[in-house]
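Asker: could you work out the structure for the sequence below:
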Amino acid sequence: MRKLILRNGQSPGDIVMLTAAVRDLHRTYPGEFETDVRTPCPEIWENNPYITPVADDDPSVETIDCEYPLIHRSNVTPYHFIHGFIEHLNERLGLAVRPTEFRGDIHLSDLEKSWTSQVGEIVGEQLPFWIVVAGGKNDFTAKWWDPVRYQRVVDYFSGHVLFVQVGENGHVHPRLRGVIDLRGKTSLRQLIRLVYHSQGALCPVTMMMHMAAAIECRPGLPRNRPCVVVAGGREPPQWEAYPHHQFLHRAGALRCCDNGGCWRSRAVPLGDGDEKDAPENCCVDVVGTLPRCLDLITAEDAIRAIEVYFAGGAVAYLTPDERRRVTELMR
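Answerer: Presented below is the predicted three-dimensional model:
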C-alpha cells in the first residue's frame, strides 16, 4: 500500500476541492493508498474516512505538493475546478483517477448532525435560513459585489427568508441590516455545521459556494443545496459553476472576458504595496468601485435567481408562525 502525504497551503476553498481528489483517488484505487494531508485548515478533514495518519519521517511515504496547473487552461478547455488537483495527482503518480461526484467531500459525524445550529440557539427553534457572504479578502476585490445590492436582496425577502451573514475576521464584510450577524463568530467547523443546516446561500465566487455543494443537506431539504453565486466575468463559468447553482456570470458580454475569465485580482488599486495593485492585475473596466461585469448584475437578477428555487418548490418560504418569530427577533 502506497503512503501519501498531500500538502497544500492555499485558502480553505482550494482545500475543499482537494477533498474531492482524495475521495476520487480512493474510489478509483480502493485499498491501494494510505493518505494524510498537511493543509492550513484541518477542520475540513475531520471525520474524513479517506484520511489515515502518516508520519512525516516514515521512510516509505511519498510527499506531494498538490497544485492545479489545469487552471491555466481553464479559459479554453471544458474542465471544472474539481478536475484540477485530480489531473495533477494523475501526472505525479501515474494514475487515471476520474471524478466520481460533482462536489467536494466534507463529512459531519452523526453527533454533529444532531446538534442545534447556531441559528437555532439564537432563535430558540430551528428555522430555515439562507447564508449570505457580502464581502471577501482584499487580495481579490474584483470578486466583490456591491453591498448596497446585497442589502436590497435582503430587504426584498424580509419576513419571507431569514438571512444569516457570515465572514471571517480580518476580511471585509460590510454589515447588513435585517440579518442574524455571525461575522467573525464561527470557527471553520461551526461554519460547516451552519451550512449543513442552511436552506441556501448567496455569495460571490468564494469558499461558500464550494461548501454549499460539498456539504450534505439536513433531512427535509433538497438533495442539492440552493446557491446563488454573483460571479461577473472574472472566472470562466465552466471552471467554477455547479449544476444546481444559479451562477450569475457575464462572461462573453464584455471584451475583457470574451474568452473565458479575465482573472484580474482587484477592481481598483488599494495602495498597500501588494503586487495585485499592478496594472496587469487590476480591472480594465470599472464602474464606480465595481468591475463592470459585476455592475451588470443587478439586485433584481439575484432576487429572481433566489425566487426560482421557491417557485420551483425546492424550498419553501417562512410560514406565518416563523415570520412572526423572525419579525420579533429583528426588532
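
Asker: please make it C-alpha for all contacts and neighbour counts, starting now.
Answerer: Fine.

Asker: show me what contacts Ser109?
Answerer: When contacts are counted by C-alpha atoms under 8 Å, 6 or more residues apart in numbering, Ser109 is found next to Asn47.

Asker: which parts of the stretch 201-331 of the chain are strands?
Answerer: Chain-ordered strands for the stretch 201-331 of the chain, with DSSP state E, counting those that start in this stretch as the definition, fall at 227-232, 246-249, 286-287, 290-291.

Asker: surely Cys217 meets Met211?
Answerer: No - under the criterion of C-alpha atoms under 8 Å, Cys217 is not in contact with Met211, lying 11.0 Å apart.

Asker: the most far-flung residue of the chain relative to its centre and Thr35, how far apart?
Answerer: No residue in the chain sits farther from the centre than Pro59, which is 36.6 Å out by C-alpha atoms, centre = their mean. Separation of Pro59 from Thr35 (C-alpha to C-alpha, to the nearest Å): 15 Å.

Asker: cool, Thr298 as well?
Answerer: 45 Å.

Asker: looking only at neighbour counts, state which of the two leads.
Answerer: Neighbours per residue (other C-alpha atoms under 10 Å) separate Thr298 from Thr35, with Thr35 holding more: 21 against 17.

Asker: longest helix in the chain, please.
Answerer: Among the elements of the chain assigned as helix by DSSP state H, the one spanning the most residues is helix 12-28.

Asker: by contact count, what packs against it?
Answerer: Applying 3 or more C-alpha pairs under 8 Å, 6 or more residues apart in numbering; DSSP states H and E, one finds that helix 12-28 contacts helix 82-93, helix 207-214.

Asker: deepest of the ones you listed, which one?
Answerer: Highest mean neighbour count of the helices and strands packed on helix 12-28: helix 207-214, a mean of 24 (counted as mean count of other C-alpha atoms under 10 Å).

Asker: please give the structure of this sequence too, so both can be compared:
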Amino acid sequence: MKKLILENYQSPGDTVMLTAAVRDLHLLYPGQYITDVRTHCPMLWENNPYITPLDDNDPEVQYIQMNYPLIHQSNTLPYHFIHGFIQYLNFELGTAIYPTAFKGDIHLTPEETSWMSQVHEITGNDDPFWIIVAGGKFDFTCKWWDVKRYQEVVDHFAGTIQFVQVGEALHNHPPLKNVIDLRGKTDLRQLLRLVYHSVGILTPVSLPMHLAAAVQLNPGLQRLRPCVVIAGGREPVHWEAYPNHQFIHTIGALPCCATGGCWRSRVLPLGDGDEKDNEDQLCLNPVGFLPKCMDIISAQEVIKKIELFLIAS
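Answerer: So this is what the prediction gives:
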C-alpha cells in the first residue's frame, strides 16, 4: 500500500473539496493507498475513515502539495470544483479517479447527530431554522453583498423563518437584527452540527455553501438541503453550484463577466500588502463598496429564491 500525505493550506471550502478527492481515491482504488493530510482544518477530517496518521519522516511516504490548476479553465470547460483536486491527483499518481458523489465527504458520528443543536440550547425547542452568512473574509470583498439587503430578507420572513447568523469572528460579519447571533461562537465541528440541524442556508460563495451539500441530511429533512447562494459574477456557475442550490449569478449580464467569472478578489485596495491589491485583482465595476455584479442583486430576488423552497415544503 502506497503511503500518501496530501498537503493544502487554503480555505476550509477548499478542504471540503479535498475530502471528496480522498474519498474517491479510496473507493476507486480500495486497499492500494494509506492517506494522511496536512491542512488548516483538522476538524473537517475528524471521523474520516480514509485518514490514517502518517509520520512526515517516514521514507516510504509520498508527499503531495495539492492544487487544482483546473480552475484556470473553469470559464471554458464544464467542470465543477469537485473535479479540481481529483484531476491533480490523477496527474500525480497516474490514476483515473472520478467523483463518486456530488459533494464533499464530511463525517458526523451518531453521537454528534444525536446532540441537540446550539439553537435548541438557546431556544429550548427544535423549531426549524435557516443559517445566514451576511459577510465574508476581508481579503475577498468581491464576495460581499449589502448587509442592509440581508436585513431586508430577514425582516421579510419574520415569523416564518428563524435565521441563525454565523461567521468567523476575525472576518467581516456585521450584526443583523432579529436573528439568533452565533457569530464567532461556533468552531468548525459545531458549525457542521449546526448545518446538520438546519433546514436551509443563505450565503455568499463560502464554506457553508459547500457544507450545505457535504453534511449529511437530518432524517427530518426529506429533500436536499436548501441553499440560496448570492454569487454575482465572480465564479462560473458550473464550477461552484450544487443540485440543492438556487445560485444567484450575473454571468453574461455585465461586460466584466460577459464570457465567464471574473475571479477578481477586491472592490478597492486595502493597503495590507496582499497581492490581491494588484490592479488585475481589483473589481472592474465597483459601486461604492460592492462590485456591480453584487449590487444589482436585489433583496426581492433573494426572497423569491428562498420562497421557492417554502412553496415546495
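
Asker: can you pull the TM-score for these?
Answerer: Scored against TM-score structural alignment, normalised by the length of the second structure, the superposed chains reach a TM-score of 0.98; 313 aligned residues with a C-alpha RMSD of 0.9 Å.

Asker: list the buried residues of stretch 101-108 of the first structure.
Answerer: By 16 or more other C-alpha atoms under 10 Å, the buried positions in stretch 101-108 of the first structure come out as Arg103, Gly104, Asp105, Ile106, His107, Leu108.

Asker: for the residues you listed, give me CSV that also has secondary structure.
Answerer: Written out in CSV, the entries for those read as follows (DSSP: H, G, I helix; E, B strand; the rest coil):
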residue, secondary structure
Arg103, coil
Gly104, coil
Asp105, coil
Ile106, coil
His107, coil
Leu108, coil
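
Asker: show me which of these is closest to Arg323 of the first structure.
Answerer: Using C-alpha to C-alpha, Leu108 is the member of these that lies nearest Arg323 of the first structure, at 29.6 Å.

Asker: and the closest one, how far from Leu329 of the first structure?
Answerer: Between Leu108 of the first structure and Leu329 of the first structure the distance, using C-alpha to C-alpha, works out to 29 Å.

Asker: Pro30 of the first structure too?
Answerer: Noted for Pro30 of the first structure: a distance of 50 Å to Leu329 of the first structure, by C-alpha to C-alpha.

Asker: and the strands of the stretch 201-331 of the first structure: which comes nearest Met1 of the first structure?
Answerer: Put simply, out of the strands of the stretch 201-331 of the first structure the one that sits nearest Met1 of the first structure is strand 227-232, at 39.5 Å, with distance taken as C-alpha to C-alpha.

Asker: now do Glu216 of the first structure: how many residues are near it, please.
Answerer: The local packing of Glu216 of the first structure (other C-alpha under 10 Å) involves 22 other residues.

Asker: from Ile15 of the first structure, how far off is the nearest residue to it once chain neighbours are set aside?
Answerer: The shortest distance from Glu216 of the first structure to any residue other than its chain neighbours is 6.1 Å, reached at Tyr196 (C-alpha to C-alpha, 6 or more residues apart in numbering). Using C-alpha to C-alpha, one gets 18 Å for the distance from Tyr196 of the first structure to Ile15 of the first structure.

Asker: swap in Val284 of the first structure?
Answerer: 30 Å.

Asker: what's the closest non-adjacent residue to whichever residue in the first structure pairs up with Asn178 of the second structure?
Answerer: Matched by TM-score structural alignment, Asn178 of the second structure corresponds to Gly178 in the first structure. Distances taken as C-alpha to C-alpha, 6+ apart place Met330 nearest to Gly178 of the first structure, at 6.2 Å, with adjacent residues excluded.

Asker: dump the residue contacts of the residue positioned nearest the centre of the second structure.
Answerer: Against the mean C-alpha coordinate of the second structure, by C-alpha atoms, centre = their mean, the closest residue is Leu207 at 2.7 Å. Residues near Leu207 of the second structure by C-alpha under 8 Å, 6+ apart: Pro12, Gly13.

Asker: now which residue in the first structure aligns to it?
Answerer: The pairwise alignment with the first structure assigns Leu207 of the second structure to Met207, based on TM-score structural alignment.

Asker: neighbour count winner among Pro30 and Leu329 of the first structure?
Answerer: In this comparison of Pro30 of the first structure against Leu329, neighbours counted by other C-alpha under 10 Å, the higher total goes to Leu329 at 13 against 10.

Asker: contacting residues around the more buried one?
Answerer: With contact taken as C-alpha under 8 Å, 6+ apart, Leu329 of the first structure is in contact with Val123.

Asker: for it, give its distance to Ser198 of the first structure.
Answerer: Leu329 of the first structure is 18 Å from Ser198 of the first structure, where distance means C-alpha to C-alpha.

Asker: again with Leu191 of the first structure
Answerer: Look at Leu191 of the first structure and Ser198 of the first structure: by C-alpha to C-alpha, they are 10 Å apart.

Asker: of these two, which one has the most company?
Answerer: When Leu191 of the first structure is set against Ser198 and neighbours are counted by other C-alpha under 10 Å, the residue ahead is Ser198, at 24 against 19.

Asker: isn't the more buried one right up against Trp130?
Answerer: Yes - applying C-alpha under 8 Å, one finds Ser198 of the first structure in contact with Trp130, separated by 5.7 Å.

Asker: between Val284 and Ile15 of the first structure, who's got more neighbours?
Answerer: Set Val284 of the first structure next to Ile15 and count neighbours by other C-alpha under 10 Å: Ile15 wins out with 24 against 15.

Asker: need the nearest residue in space to Ile180 of the second structure, chain neighbours excluded.
Answerer: In space, Ile180 of the second structure comes closest to Val164 once its chain neighbours are excluded; the distance is 4.6 Å by C-alpha to C-alpha, 6+ apart.

Asker: am I right that that neighbour is in a helix?
Answerer: No - when the secondary structure is assigned by three-state DSSP, Val164 of the second structure falls in strand instead of a helix.

Asker: now do the contacts for it.
Answerer: By C-alpha under 8 Å, 6+ apart, the contact list for Val164 of the second structure reads Val119, Phe129, Trp130, Ile131, Ile132, Val179, Ile180, Asp181, Leu182.

Asker: now do the contacts for Leu254 of the second structure.
Answerer: Taking C-alpha under 8 Å, 6+ apart as the definition of contact, the neighbours of Leu254 of the second structure are Cys293.

Asker: give me that answer again for 10 Å
Answerer: Listed by C-alpha atoms under 10 Å, 6 or more residues apart in numbering, the contact set of Leu254 of the second structure reads Gly233, Gly260, Asn285, Lys292, Cys293.

Asker: do the same with Thr35 of the second structure
Answerer: By C-alpha under 10 Å, 6+ apart, the contact set of Thr35 of the second structure is 1-6, 22, 25-26, 50-54, 61-62.
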